[in-house]
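Student: Predicted coordinates and the sequence they were generated for:
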Amino acid sequence: MTDRSTADAASLVPPAPERRPAARTHHGDTFDDPYEWMRDKDDTAVIAHLEAENAYTQARTAHLEGLRERIFQEIKGRTQETDLSVPSRRGEWWYYGRTVEGKQYGIQCRAPLASPDDWTPPVLSPESEVPGEQVLLDGNVEAEGHEFFSLGSFEVSNDGTLMLYGVDVAGDERYTLRVRDLRTGENLPDEIPGTGAGASFSPDGRHIVYTTMDDAWRPDTVWLHELGTDVAADATLFHEADERYWVGAGFTRSDRYLVIGVGSSITSEEWLVDADDLRSEPRVVWPRREGVEYDSDHAVVDGTDVLFILHNDDALDFELVQVAASDPSGERRVVIPHRPGVRLLGLSTFRDWGVLGYRRGGLARLGILDYADGDVRELEFDEPLYAVGTAGNPEWAPPVVRIGYASFTTPGTVYDYEIASGDLLLRKQQPVLGGYDPSDYGQARVWARAADGTPIPVSLVWKRSFGEPGGSPRPVHLYGYGSYEHSIEPGFSVARLSELDRGVIFAVAHVRGGGEMGRQWYEDGKLLAKRNTFTDFVDCARHLVAEGYTTPAALVAEGGSAGGLLMGAVANLAPELFAGILADVPFVDALTTILDPSLPLTVIEWDEWGDPLHDAGVYAYMKGYTPYENVRPDAAYPRILAVTSLNDTRVLYVEPAKWVARLREVGADALLKCEMVAGHGGVSGRYNAWRERAFELAWLLDVLGVADTDDQPKSAAASS
């Protein structure tokens, strides 16, 4: 396949950062790292280099400007820009969000209930004025004067009179909390900088519970602020000194308790504080034990306060027990026993019943839990692949539960599930403009075989008019993640239609290290089994080639964050399998990061990757797979695009910057794009995000040869 940009780029010289001698030595091994100096973003030479990389990438992709604009317009044209969410009832109000054509950010609104017995959300017209509507927060107003804007906390007090919100205008995920009086529209003097996401009002609306982070960006302290008092006088409710653990806090749906959660990747602990006495001493639910995870929620059963606790103590895929809230360490009543292969994910408790989330057969499921007998009534759906979960259920005693549903071909759909009748009431489906018809697209799951014999699920979605997958080689976009037990769900994407409509098959390799197939699936892709994640992805790619779905010249891989580590690893393992690799905020200098406990979140990460600082075996294992150290001088690498952000606190910009520099040393065609005002999630604002995705998709389609600069489709498989 001919690289359309090769001729135009012949005269372009990529940035070549200075090599400055720097060596690190651990466990008797010395590694020379000549690009480590780029870690200092206060160094003007670093900023100059990143800007040069951006200019080079822009020049190298200038021939795609028209295609980028077409894809952006396709995304925009399929999106109902002026729209609103399904209202969710809380107290005396219906709460919902609006989007307005031409506006980057959402607008938070509410409207009064018609009556106290009103549980049917009003059908609101996006263009019409809503009777009694009150605009609570307009993100477009709050974002004025800022290149970046993110809302990290948003809550209204139980009595509906006050609103708290947390704003980040840098992308570093530190938020400034403010409080607004909704009766006057004026902000109160209370302002708290440097908080984490997810602050909450106390049930009486007199206090705010929030978290702050240490220098390593680890949430470590829970605070109590009394409205109208000096922030300097805020009380510490809980502090976690162990650097392996993070903390969070929130109130139970019943408003009975404040729950302070402490956790690492493998261990958790919870503390309860009575909501009517927030300055009282927290009491532990179960004392932490290494390797035991649990999560509790409050309910009232037969007039008694109880906790339902989901745990993995001698239960790999978790079991659900009930204990007395007054004595959590006392007698346990098993409600749902451990069932291998059925991974219990979480229980949301309501006054009269609970909603259980779990995974079975590689798919997420929901069921209604009867407190009396422990029976679970599973919600059933017709499609073979789908994603489902609860959404927008703040009330303690509703007659319905709000759920969200989607598939690769079904746009995001909101239902209310009526508990008494078992009816699934459609409230809204995401509009997809331009004549979208789900029946024009197909989805399926196939199985690849890993080298050790393990079957690996691969999900596919395609446009039927180009033929069924496997009939003849087609361009394939293969996505992967495979860490932290995170599952890649078969959800809908408007942006994805721009590649499906050009004949590309989108595929997801559900590799080990994720959570798709249960807890063991995760265990088999972490620590000293991490290589399985990478080899699984390679084996999935080989399966797609061997079975005639695609060819190496028509295959592009994508992954982000820990999935970016996956991309870097497979580029080294099997560069011949891919035409291109798209790595978003990639964790490609993992060993350097995990060796330095002063860096953000490093110590917490030891449970996922191992501790190479103190364990020579872990050091050797990680050094054997981390992308930066293993760039191969003998490899013919595919085209690579790495995308990062200057203010990312989870995966620092320096990792892809160093990786790209090292790749270029061995002759790889690697591009770096760095957002200079953004964080881990990339740019803010929906139009900015669409343009960012259009940039990536245009590059991807160019690599596949699917669309020329004049956007005339052609077959990458045929040109291979």
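Tutor: Yes, it's here.
Student: from here on, contacts and neighbour counts on C-alpha atoms
Tutor: Fine.
Student: mind listing what the nearest residue to residue 370 once chain neighbours are set aside touches?
Tutor: If you skip the residues right next to it in sequence, residue 370 has residue 353 as its closest partner in space, 5.5 Å away by C-alpha to C-alpha, 6 or more residues apart in numbering. Applying C-alpha atoms under 8 Å, 6 or more residues apart in numbering to residue 353 gives the contacts 368, 369, 370, 371.
Student: how about 6 Å then?
Tutor: Contact partners of residue 353, counting by C-alpha atoms under 6 Å, 6 or more residues apart in numbering, are 369, 370, 371.
Student: Included below, for side-by-side comparison, is a second structure:
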Amino acid sequence: MKIALTKTKLSLIVSSALLIAACSNQNNENSYEANKAMANIKAPVAKKVPHEMVIHNHTRVDNYYWMRDDSRTNPEILAHLAAENDYTKAQLKHTEAMQEQIFQEIKDRIEKDDNSVPRKSGDFYYSTQMQGENEYPIYVRATDFNGSNLEVLLNVNELAKAHDYYQVTGLRVSPNGKLLAYGEDTLSRRVYTVQFKDIAGNTLLTDKLTGTSGGIVWGNDNKTVYYIKKDPQTLLGYQVFRHTLGTSQADDEMVYEEKNKAYYTGISKSKDDSSIFIWHSSTEASGVSVIDANNAKAMPKKFIEREEGHEYSISKLNDWYYINTNWQATNFRLMKVDKNHLGDKSQWQDVIPANDAVKLERFELFTDHLVYQQRENGISRITIQQLSTGKEQQLSFHDTAYTLHMYGNDEIDNKALRLYYTSFTTPGVDYDIDLTTLTKTTLKQDNVLGDFDSNNYASERIFVKARDGKKIPVSLVYRKDTFKKDGTNPLYQYAYGSYGNTIDPYFSVSRLSLLDRGFVYAIAHIRGSEMLGRPWYEDGKKLTKMNTFTDFIDVTKALTAQGYGDKDKVFAAGGSAGGLLMGAVINMAPELYQGIAAAVPFVDVVTTMLDESIPLTTNEFKEWGNPKEKVYYDYMLSYSPYDQVKTQDYPNILVTTGLHDSQVQYFEPMKWVAKLREYKTDDNLLVFKIDMEAGHGGASGRFKRIHNTALQYSFFIDLLNKS
């Protein structure tokens, strides 16, 4: 797949494509002629080239299959995308002032000089600095928490200057603290080149590892590194290599290859630095292989044999491995086993027993403490257990619903737990929590500039009854002085609802631009997430996936019926699998929504899942089903947004994507928009914006990303103003 296209070549191709499309691109858009030309731009009408696909004695005809070009060089396709961008710009030109206003008010709330809380790892304290108008962080370290002897490890702003898109990932310092490894992506395909830097000399080593997943793990000899190589076609990371500094990548030794394409591969290191873990993860099963970090010739050993349906993760403390496992535990339990019984599941011992009403989410180990996070009835809680005595204490927080994230607990002998806390109305707070006394020390709270006062806002957690009687949690936030529970407020509803991904309430400076304009913001915790434990996820995937979509629709109906929003002023948004959600609900209940925004939407479900050459398809079979089996084909076809587009009215729609998206290929939303234009019977707006430089995560840079948010918000607010 020819994805390594230079930006210069792409610019030339797009330029010629623009000529083919005969699109106006005047330099002086404020001139009369430019405005006149802009006003005359019509919605692109795509040609139809019937493409038959036959399986299970069923024939589908895809008139827009021709839009797929893995090389991203086809002039006709690039011309059509350019025409879509021109049409979007023309249709939304009158909102540009509003977009700029919202962009500025969001940007003006953000602390320009904003440093992260230092986290200890080995002999140093590591942190990031954001300065002034910089788009990217500067990675630094010091010899103590207060920043003594501060040295710069990596200034990403300098590295990004030569690129339209630039992303750094996986920074890892060698055990002796002298070398830095990091992965860089300049195309937004999530395929990284690993670079190595001599920190003291501020110079790059000649070693360079291409085609990787970005992260590495150091062996304890400071010269051996382990990394994952990606398949250039499917972009699946499936091979673990061992590299010795100073040698050619071509000579690297492959220590593990994943033969089962349904599995993702990851690598990490135990907290005590004794072991390297290779993670084998699929939707419904997982495994771990262990390598001795002190032996540069060691080969991986299986923790246990992989079993279908068994998911687990491990952590090591002294001679014991602790295991978070779903073995005979729907919502997982914590067990442990002595290192001498590696591979023998019969020797596992209960630490935290299974509880069908409580989901065990994650845990951290310290010298004499176990910290574990559970979720009950949709709310997370953290318990600290002293291992020597068994005494347990539970942390408490003031909000009714919130987000908790344990991070930076890299040292086994830490005396405190590092924790990040946030809610709809509480800007993020970093705490150190004493493991013995539970005393909270506030290390930092995110500062919101301007006239922000958390007391002006209120949040609620309610439950809504779905059509089958299940109760769906919904998190709500609004500004107190603009909210009236009388069905007059505009409503913005968000959800994701796939892969068990749970979206807890969190603070957002961007969201204030909606709340301050009278919007009620709702997160619908629909099935497909794990908000109510593992069964909540199982009831929203594969042959129960339809619950995800009907839950979202039922939440919309309930919120307007209960007066949280005006039934004629409902807006919805979702991205990726959340974009699939948007596509499904507007096919099923388009009348409920005034406007929707679908970012990088996964909408061509059946065709994509039938094509194993498309990146990441094989990993998704356990999430969506394999349509090569008729039962899954029929079910997926019943909700696939692209296949279910029909002759009917649709709401106003904003679709966004990136040309280089590696997760959801650009041609999925491109085809969807073309088909919607063909079938929809309304005069509502349908616009499609393509970032020709970005991928699945959108633009790189902290301020650049705000432009996309401002675009979406102004799209909705403009519709609201017209109603």
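Tutor: It's in. Quantities reported herein were computed from a predicted structural model and do not represent experimental measurements.
Student: After superposition, what's the TM-score, could you say?
Tutor: Comparison of the two superposed chains (TM-score structural alignment, normalised by the length of structure 1) gives a TM-score of 0.92, and 680 aligned residues with a C-alpha RMSD of 1.6 Å.
Student: circling back: what's the residue nearest to residue 370 of structure 1 aligned with over in structure 2?
Tutor: Aligned by TM-score structural alignment, residue 353 of structure 1 pairs with residue 369 of structure 2.
Student: Distance-wise, check that match relative to residue 557 of structure 2.
Tutor: Separation of residue 369 of structure 2 from residue 557 of structure 2 (C-alpha to C-alpha, to the nearest Å) stands at 47 Å.
Student: The longest helix along structure 2 packs against which elements?
Tutor: Scanning structure 2 for the helix with the most residues, using DSSP state H, yields helix 704-722. Contact here means 3 or more C-alpha pairs under 6 Å, 6 or more residues apart in numbering; DSSP states H and E; on that basis helix 704-722 of structure 2 packs against helix 96-107.
Student: post-alignment, the helix it packs on versus structure 1, mean distance?
Tutor: Between helix 96-107 of structure 2 and the aligned residues of structure 1, the post-superposition mean distance stands at 0.6 Å (mean C-alpha distance after the TM-score superposition for structure 1).
Student: how much does that helix deviate in direction from helix 704-722?
Tutor: Comparing the axes of helix 96-107 of structure 2 and helix 704-722 via axes from the mean of the first three to the mean of the last three C-alpha atoms, to 10 degrees yields an angle of 130 degrees.
Student: residues in structure 1 matched by helix 96-107 of structure 2, start to end?
Tutor: Residue span in structure 1 matched to helix 96-107 of structure 2, by TM-score structural alignment: 65-76.
Student: show me the contacts for residue 662 of structure 2.
Tutor: For residue 662 of structure 2, the set of contacting residues under the criterion of C-alpha under 6 Å, 6+ apart consists of residue 189.
Student: go again using 8 Å as the cut-off
Tutor: By C-alpha under 8 Å, 6+ apart, residue 662 of structure 2 lies in contact with 188, 189, 190, 235, 615, 695, 696.
Student: residue in structure 1 matching it?
Tutor: In structure 1, the residue paired with residue 662 of structure 2 according to TM-score structural alignment is residue 649.
Student: Kindly provide the distance from the aligned partner of residue 603 of structure 1 in structure 2 to residue 262 of structure 2.
Tutor: Pairing criterion TM-score structural alignment: the partner of residue 603 of structure 1 within structure 2 is identified as residue 618. Applying C-alpha to C-alpha, the value for residue 618 of structure 2 to residue 262 of structure 2 is 5 Å.
Student: What of residue 400 of structure 2?
Tutor: Per C-alpha to C-alpha, residue 400 of structure 2 is found 38 Å from residue 262 of structure 2.
Student: higher neighbour count, those two?
Tutor: In this comparison of residue 400 of structure 2 against residue 262, neighbours counted by other C-alpha atoms under 10 Å, the higher total goes to residue 262 at 20 against 13.
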